[in-house]
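Undergrad: Kindly generate the corresponding structure for this input.
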Amino acid sequence: MLPARHRLRERTDFTTAVRGPGASRAGGRLIVVHANRTDVRADHPPRVGFVVSKAVGNAVVRNRTKRRLRASVAARLSRLPTGLDVVVRANPAAATASWDELDLAVARQLDKACRP
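TA: Down below sits the predicted model:
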């Protein structure tokens, strides 16, 4: 579980991270990562949100995928810049990916999306 200060919760925060001015995106076969840095949050810790739709699978599969993504991002949270909002969206292929594949995808896409 991510600490509360590192979680995106509001719909507007998700929308701003995905479509706001200055938003960046990096995607692959397993996941898509959206990132947005705003001046308003410059001194605040990074926040992360997850989107896992029904296209990924049933509730059990979606929750497992979300837990795996959360664990992978939590391990990299200290390396994210301050003031950054990140949304990690799982593609259907993420449901059948191994832990190593998913972890590598998260590392690659976070690096691409969070470049200054």
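
Undergrad: can we go C-alpha only for contacts and neighbour counts from here?
TA: OK.

Undergrad: residue closest to the middle of the protein?
TA: Among the residues of the chain, the one closest to the centroid is residue 88, at 2.5 Å (Cα atoms, centre = their mean).

Undergrad: One more, please, to line up against the first structure:
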Amino acid sequence: MLPSASRMRRGDEFAGAIKKGSRAGRPTLVAHFGMRSGDDAPPMVGFVVSRAVGDAVTRNRVKRRLRHLMRDRLERLPRGSLLVVRANPPAASARSERLAAELDAALDRLLRRLEPRGARTDGR
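TA: As a prediction, this is how the structure comes out:
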């Protein structure tokens, strides 16, 4: 799964990403992205799966699937970043391919906002 140094555990880390960061929503998930000021630590990722998603078994399954998908995308995040992935109720019945596509779309949108204006060379 995720390396221990990249797992978000404290409430203030979650709050920092959710309240002060930017957000990208998709039908199955919402990603909140923030940066720690002056910190060169590895990126940290946390997951929020509410009771609206389903019972405990379903919530844990969704969380495991998201953790697995995020493990392969961790190197895309800049150092010092905080990412919170919040699952929406449709995530419980979504196929892994759809979760992966929506996670990629949300990450692309959030990371694109970090780039300075005019820095893109691919025409987007």
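
Undergrad: Drop the TM-score for these two in here.
TA: The TM-score (TM-score structural alignment, normalised by the length of the first structure) is 0.94; 113 aligned residues with a Cα RMSD of 0.9 Å.

Undergrad: Can you give me the buried ones in the longest helix seen in the second structure?
TA: Under DSSP state H, the helix in the second structure containing the largest number of residues is helix 96-114. For helix 96-114 of the second structure, a neighbour-count test (16 or more other Cα atoms under 10 Å) marks 99, 100, 102, 103, 106, 107, 109, 110 as buried.

Undergrad: Who are the contact partners of the residue mapped onto the fourth one from the first structure?
TA: Spelled out, that is residue 103 of the second structure. In the first structure, the residue paired with residue 103 of the second structure according to TM-score structural alignment is residue 106. By Cα atoms under 8 Å, 6 or more residues apart in numbering, residue 106 of the first structure lies in contact with 31, 69, 72, 73.

Undergrad: Residue 93 of the first structure: which of these is nearest?
TA: Lowest distance from residue 93 of the first structure to the contacts of residue 106 of the first structure (Cα to Cα) belongs to residue 31, with 8.3 Å.

Undergrad: Test my guess that that closest one contacts residue 91.
TA: Yes. Assessed by Cα atoms under 8 Å, residue 31 of the first structure is found in contact with residue 91 at 5.3 Å.

Undergrad: who's in contact with the counterpart of residue 26 of the second structure in the first structure?
TA: When the first structure is aligned by TM-score structural alignment, residue 26 of the second structure is paired with residue 28. Residue 28 of the first structure makes contact with 105, 109 under the criterion Cα under 8 Å, 6+ apart.

Undergrad: coming back round to it: if you count what's nearby, which of residue 31 and residue 91 of the first structure comes out ahead?
TA: residue 31 (22 against 18; other Cα atoms under 10 Å).

Undergrad: tell me which residues of stretch 60-69 of the first structure are tucked away?
TA: Neighbour-count burial for stretch 60-69 of the first structure flags 61, 62, 65, 66, 68, 69 (criterion: 16+ other Cα under 10 Å).
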